[in-house]
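K.L.:
the following block contains a protein sequence and its predicted model.
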Amino acid sequence: VTLPGMDIVEEALRSVAQGDVVPHEIGTVGPIYAEEYEKLKSEGYALDDTVGKSGIERAMESTLRGTDGIKEITVENGVVVSSDMKTPVEAGKTVQLTVNSDYQRELQNILDGFINNFDSLRDSKTEQLGLKKISCGAIVVLDAKTAGVLGMVTAPTYNLEDYKVDYEAILNAENTPLVNRATDGLYRPGSTFKTITATAGLNEQIITGNSTYFCGHTYHFKDHDYNCTGSHGDIAVTQALRVSCNIFFYKLSEELTIDRISEYATKFGLGQSTGLETGDAAGHLSNQETFAELGADWTIGQVLQSAIGQGEWAVTPLQMANVACTIANNGTRYEPHLVDSIWDYSHTTKLEQKEPVVADQITPVNDDVFQYVENGMIAASTNNFPTRYSLSDLGFDVAVKTGTPQVSNRVQDSFFIGYAPADDPEIAFAGVIEGGEYSKYMIRSVIQAYEKTVRGEQVSVDAVGAQTTVSTDTTGTETTTSATSTSTH
């Protein structure tokens, strides 16, 4: 059919199949801005093209976009006499993510359920601390063998479909849902950091697994008294991790010095971007350099505070999940990543498989270094867990460390890190609740949701803080086939 004055053009349109799955990391596309065009026109973009603006859409733009074709048309006396495709159209490729969409949704339900039902967990401790309503938090779960992101949730969050319809509402919503607290929320790690201090002390041979320090509840240092949560007597590193003895790590930090604490924190990946394709906050260490940058006075007592995760540490849940992953791998730190593989446009032929990238290596001086740390974390998994949230009857050991860091604009946060199963880790994880307590009660659900959605086992995932459980079946999706981002340009 000839339609004078009409030009029919076929183009691909972007659609979001699962707008509730890692929306921050999938990202968005949009028009090319004038300031971008000067650079992009040399790469073959037209001014009216769309381009990745955030997330994977931006990070993998060149892979997802494809290449425009060139057709040469010859016209004589207003009639097309020949049409020759000089450069064929090359379809964009499909980027397959490591995220398991079913697991991602389970994790979001776990986090939202904990926040919504926090009142049911209220007790004398939360009342004494003055902890009220909570609204914000994050959970990250990594594949313990590769550091691929299996799930990464934040609260509050949003749906990409809503983002397209009413961006202003999301932009102006309470508690900044556009911020992914898993990758960009900065927190003090609290006692979860003691795993790093313990590793440093053991690996520098300042202590052995049998070395003890005396804890008498109060430690007098440089004209100041520092307190512990208990009075533990002579205590060694594994027990110190189990009961989170502050004085053990205070005394260890004196011998380590802030330089070696900073060195090991750096080796564990703190104070720097993890290398995630979509980007993440670097945070900062707690040392003299950071204090100088902040315009604060550094005192010798800050060494003690830094050793237990207080001071001026700024870490993300993603970084701390990778700390747990590094311990699980006996000192090998991998780069967390979202991209699993690259496929052709139709998702029928795999073109490239993402291989784990080693970011750093903490070489243990002997086989016992990480074993003592792990033993302390396994022991900590038995601490004060109500039966409903117990980690002792899962059929395997779980390695965890919790923390309740103090913060300036709220009473405290509640942090956890860990990995499971302890003897052959499959997942490493971290979570934080802002201004709350008992975030560790989510760990059992995090593990069971993994068993349900990734392993495909028949389990029930507890709705944390609620009075009912959500039954599940044995259907699941493989991690490598659950979430994709496909060329739409």
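P.N.:
Ah, there it is. Residues are numbered from 1 along each chain as shown.

K.L.:
rest of the way, CA atoms for contacts and neighbours
P.N.:
OK.

K.L.:
nearest spatial neighbour of residue 428, chain-adjacent residues omitted?
P.N.:
Leaving out its chain neighbours, the residue that sits closest to residue 428 by CA to CA, 6 or more residues apart in numbering is residue 419, at 4.1 Å.

K.L.:
near the one you found, how many other residues are there?
P.N.:
Each residue near residue 419 was counted by other CA atoms under 10 Å, and the total is 32.

K.L.:
ok, it touching residue 426?
P.N.:
Yes - with contact taken as CA atoms under 8 Å, residue 419 and residue 426 are classed as touching, separated by 7.5 Å.

K.L.:
what touches both of those two?
P.N.:
For the pair residue 419 and residue 426, residues contacting each of them under the criterion CA atoms under 8 Å, 6 or more residues apart in numbering are residue 144.

K.L.:
re the thing from before, any idea how far the residue nearest to residue 428 is from residue 240?
P.N.:
According to CA to CA, to the nearest Å, residue 419 stands 19 Å off from residue 240.

K.L.:
now residue 147
P.N.:
With CA to CA as the criterion, residue 147 and residue 240 are 28 Å apart.

K.L.:
element containing residue 140?
P.N.:
When secondary structure is defined by DSSP states H and E, residue 140 falls within strand 137-143.

K.L.:
and here is the other one:
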Amino acid sequence: MAGMKARDPALRLRRRFSRRALLVGAGQTGLFGLLAWRLRQLQIMESSEYRLLSDENRVNRQLTAPVRGAVYDRFGVAIAEDKENLRVMVIPAYCKNLAATLAAISSIVTVSASDRDRIKRTTRRQSRYLPILVTEGLSWQQFGLLNVLAPQFPGVRTDRASYRRYSNARSAVHVVGYVGMAGEGEVDEDPVMRVPGFRIGKTGIEKGFDRQLRGRAGSISYEVDAHGRIVRELGSVPSEPGKDVVLTLDHELQAFALDRLASQRRGSLVALDCITGEVLVMVSMPSFDPNEIAFKADAQKWKALATSPDEPLNNRAAAGLYPPGSTFKVVNALAGLTAGVITPDERITCRGGYFFGNHLFHCWKTHGPISLHDAIKASCDVYFYETAHRLGIDRLAVTGRALGLGHAYESELAGQKRGVMPDTAWKRATLGVPWYAGETISCGIGQGYVLATPLELAVVSARIASGKVIEPRFVRSHGSGPQPAPAPLPIDPVHLQLVRDGMSAVVNEKGGTATRSVLSIPSMPGVLMAGKTGTAQAFGHGVAHHFTGWEAQPHALFIAFAPVDAPRYAVACVVEHGGYGAHAAAPIVHDVMTELLLRDPAGKPTYTASKPAGAPSALADAGATR
């Protein structure tokens, strides 16, 4: 019995150890099982995901900027294209002393203090193993010397990229526009925006067609170590160049028109094809050279442009708003004929002024009894005061809009503004007050609330000349077939012809306000131009400032089309504070119209780009290709 009792504690100890061992073993088995399950999940089930994460840590992918598409005029002359850009980069991680490296580079090519500050800031923001642009636009001599001395400059890398170069720059800049670095709100639109030196369209066609011109970025993949150092190149995907754009402009006519406007401080001119609506000329004065701000921009030059009182950055032809003055009388005449409130033979007596209530509206001359034809020819204010009074502003506005006023036309020309063709609803919605009958009198001669851009005035002239709903177009279509014929205007052709005859009399009959601008082309005898002069007060409603000197002069305007018997070209010109339309604007239009008829750009075969941009739907019918 004693022996059994002696053995019981040992037995109990062994049993207790066995239970503990069993529990520990079971726990170990469970842990190893869990570990095996997790390893299986990581190695087999989720291997692709972690392999991707591993590759992302091991592989560095850098985007390469595409070559931007070129912009051509209608005959294939390059206006904007990419040129080779020689650059020098620095990789801070490989530099023993970044400041010393930049100082060494500056012994060959200038590195400004602002560039040094930019490089230092960028170094703090991103990996030191990523390249940073030091400067660009190197000469071949500088580029070659940096390549030869590169082994002595650790971390220095040369690079060949591209930059935007504009030809015929000053004459076309307000249509073509220019490129610049992406702004804060644009850098996240596309990863390529963060590529050093990449530029996007800022104004004009460059902005409107930016996505087509931009192309698609390529990439180069590098294997890197744990510190981000490049080990080797793994492969690359080539970038896709941007599409080319062919404009409707004639660059030689652009240069001619700008040169003709050069004598004026501010002005603009637009010329259209009356059949297709293609914009052949659009110039704005003063102009500027986009090469000075699109590449290696000079801060002082940019500031001078941006703060100039003459606003050279503004495209006056598409965004300048002016009272149309007496050029609006052709709109008033068509509205009166359409509504039946006047007839061609009715004579309205002009005594040099028109009383409405207690207010006297002046005419520039006493014309006596005058018919529609002579009222257009002599630009009688009283005739059109009475016509507007009979019409009322709402019926006048219907015809104005039918002729193209108050429109921002569908196109890819960025920055276009809409004129004002007021009516009672417009004033109530805009100013919150009713329309007064006396305001209609002022609108009848293109003053008051009526405002138009030179582009709109050119459209008015083209629509009257053709009898069609002409839409202005800046880009020629590709592969879309012939464009559909413009719809006819909702205006009686007989009435249109009456106004055309009056406009012809302005230039070609004795007593017309623009007889000094009659065409005289020896090689084209008998070819006539029709037109309408305009002289508009340069201030509007609510302007309390009293202008003096040059600013006190009225704006000079002239609209025209030719040939009279088969209209093909329509032109509108505005000279700010130029005085009388017959003296300042009409002679300019005379010279441009003469050049248009002699060159006849609409009658010549045009250029087709090898890789054209697919025109947006608004421009799908921009014109036939050769």
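P.N.:
That came through fine. The model shown is predicted, which means the values in this text are computed figures rather than measured ones.

K.L.:
picking that back up, structure 2: matching residues for the strand holding residue 140 of structure 1?
P.N.:
Residues 267-273 of structure 2 are where strand 137-143 of structure 1 lands when matched by TM-score structural alignment.

K.L.:
that stretch vs structure 1, average distance?
P.N.:
Aligned to structure 1 and superposed, stretch 267-273 of structure 2 gives a mean residue distance of 1.2 Å (mean CA distance after the TM-score superposition for structure 1).

K.L.:
off-centre distance for that stretch?
P.N.:
Distance of stretch 267-273 of structure 2 from its chain centroid, counting by CA atoms, centre = their mean, to the nearest Å, is 17 Å.

K.L.:
please apply the same query to stretch 232-252 of structure 1.
P.N.:
28 Å.

K.L.:
again with stretch 216-230 of structure 2
P.N.:
36 Å.

K.L.:
and for stretch 246-263 of structure 1?
P.N.:
For stretch 246-263 of structure 1, the distance from its own C-alpha centre to the chain's C-alpha centre is 26 Å (CA atoms, centre = their mean).

K.L.:
give me the stretch of structure 2 that that stretch matches.
P.N.:
Under TM-score structural alignment, the counterpart of stretch 246-263 of structure 1 in structure 2 spans residues 381-398.

K.L.:
name the residues that touch that stretch?
P.N.:
Residues outside stretch 381-398 of structure 2 that contact it (CA under 8 Å, 6+ apart) are 329, 331-333, 335-336, 339, 341-342, 348-354, 361-364, 370, 372, 375, 421-424, 437, 440-445.

K.L.:
any idea how far the counterpart of residue 463 of structure 2 in structure 1 is from residue 354 of structure 1?
P.N.:
Using TM-score structural alignment to pair residues, one finds that residue 463 of structure 2 aligns to residue 326 in structure 1. Taking CA to CA as the measure, residue 326 of structure 1 falls 19 Å from residue 354 of structure 1.

K.L.:
can you pick out the residue with more neighbours from the two?
P.N.:
Neighbours were counted for residue 326 of structure 1 and for residue 354 using other CA under 10 Å; residue 326 has more, 25 against 16.

K.L.:
who are the contact partners of that one?
P.N.:
Residue 326 of structure 1 makes contact with 268, 332, 333, 334 under the criterion CA under 8 Å, 6+ apart.

K.L.:
how about the helices in the stretch 351-489 of structure 1?
P.N.:
With helices called from DSSP state H, counting those that start in this stretch, the stretch 351-489 of structure 1 shows them at 369-380, 443-450.

K.L.:
would JSON lines of these with distance to residue 264 of structure 1 and mean neighbour count be doable?
P.N.:
What follows is those, written out as JSON lines (distance: least, CA to CA, whole Å; neighbours: other CA atoms under 10 Å):
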{"stretch": "helix 369-380", "distance to residue 264 of structure 1": "13", "mean neighbour count": "24"}
{"stretch": "helix 443-450", "distance to residue 264 of structure 1": "26", "mean neighbour count": "23"}
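
K.L.:
of all those, which lies closest to residue 163 of structure 1?
P.N.:
Each of those was scored for nearness to residue 163 of structure 1 using CA to CA, and the closest is helix 443-450 (27.6 Å).

K.L.:
where in structure 2 does that closest one align, residue-wise?
P.N.:
The counterpart of helix 443-450 of structure 1 in structure 2, counting by TM-score structural alignment, spans residues 589-596.

K.L.:
what does stretch 207-216 of structure 1 give?
P.N.:
For stretch 207-216 of structure 1, the aligned range in structure 2 is residues 342-351, judged by TM-score structural alignment.

K.L.:
centre of the chain to the matching stretch, how far?
P.N.:
45 Å.

K.L.:
can you check stretch 207-226 of structure 2 too?
P.N.:
In terms of CA atoms, centre = their mean, the gap separating the centre of stretch 207-226 of structure 2 from the centre of its chain is 23 Å.

K.L.:
with stretch 291-308 of structure 2 instead?
P.N.:
For stretch 291-308 of structure 2, the gap between its own C-alpha mean and the chain's C-alpha mean amounts to 18 Å (CA atoms, centre = their mean).

K.L.:
what does that stretch contact?
P.N.:
When contacts are defined by CA under 8 Å, 6+ apart, stretch 291-308 of structure 2 is touched by residues 136-137, 163-166, 169, 178-180, 311-313.

K.L.:
10 Å instead?
P.N.:
Under the contact criterion CA atoms under 10 Å, 6 or more residues apart in numbering, stretch 291-308 of structure 2 has outside partners 135-137, 163-167, 169-170, 173, 177-181, 197, 199-202, 287-288, 290, 311-314.

K.L.:
contacting residues around the strand or helix carrying residue 582 of structure 2?
P.N.:
Residue 582 of structure 2 is part of helix 581-584, with elements assigned from DSSP H and E. Contacts to helix 581-584 of structure 2, defined as CA under 10 Å, 6+ apart, come from residues 261, 264, 325-327, 507, 512-517, 532-536, 554-559, 573-578, 587-588.

K.L.:
now, of the residues you listed, which are buried?
P.N.:
Buried residues within the contacts of helix 581-584 of structure 2, defined by neighbour count using 16 or more other CA atoms under 10 Å: 261, 264, 325-327, 507, 512-515, 517, 532-536, 554-559, 573-578, 587-588.

K.L.:
just the ones in strands from those, please.
P.N.:
Where those overlap with strands, as defined by DSSP state E, the overlap consists of 532-536, 555-559, 573-575.

K.L.:
which one of those residues is nearest to residue 453 of structure 2?
P.N.:
Closest to residue 453 of structure 2 out of those is residue 574 (9.0 Å), distances taken as CA to CA.
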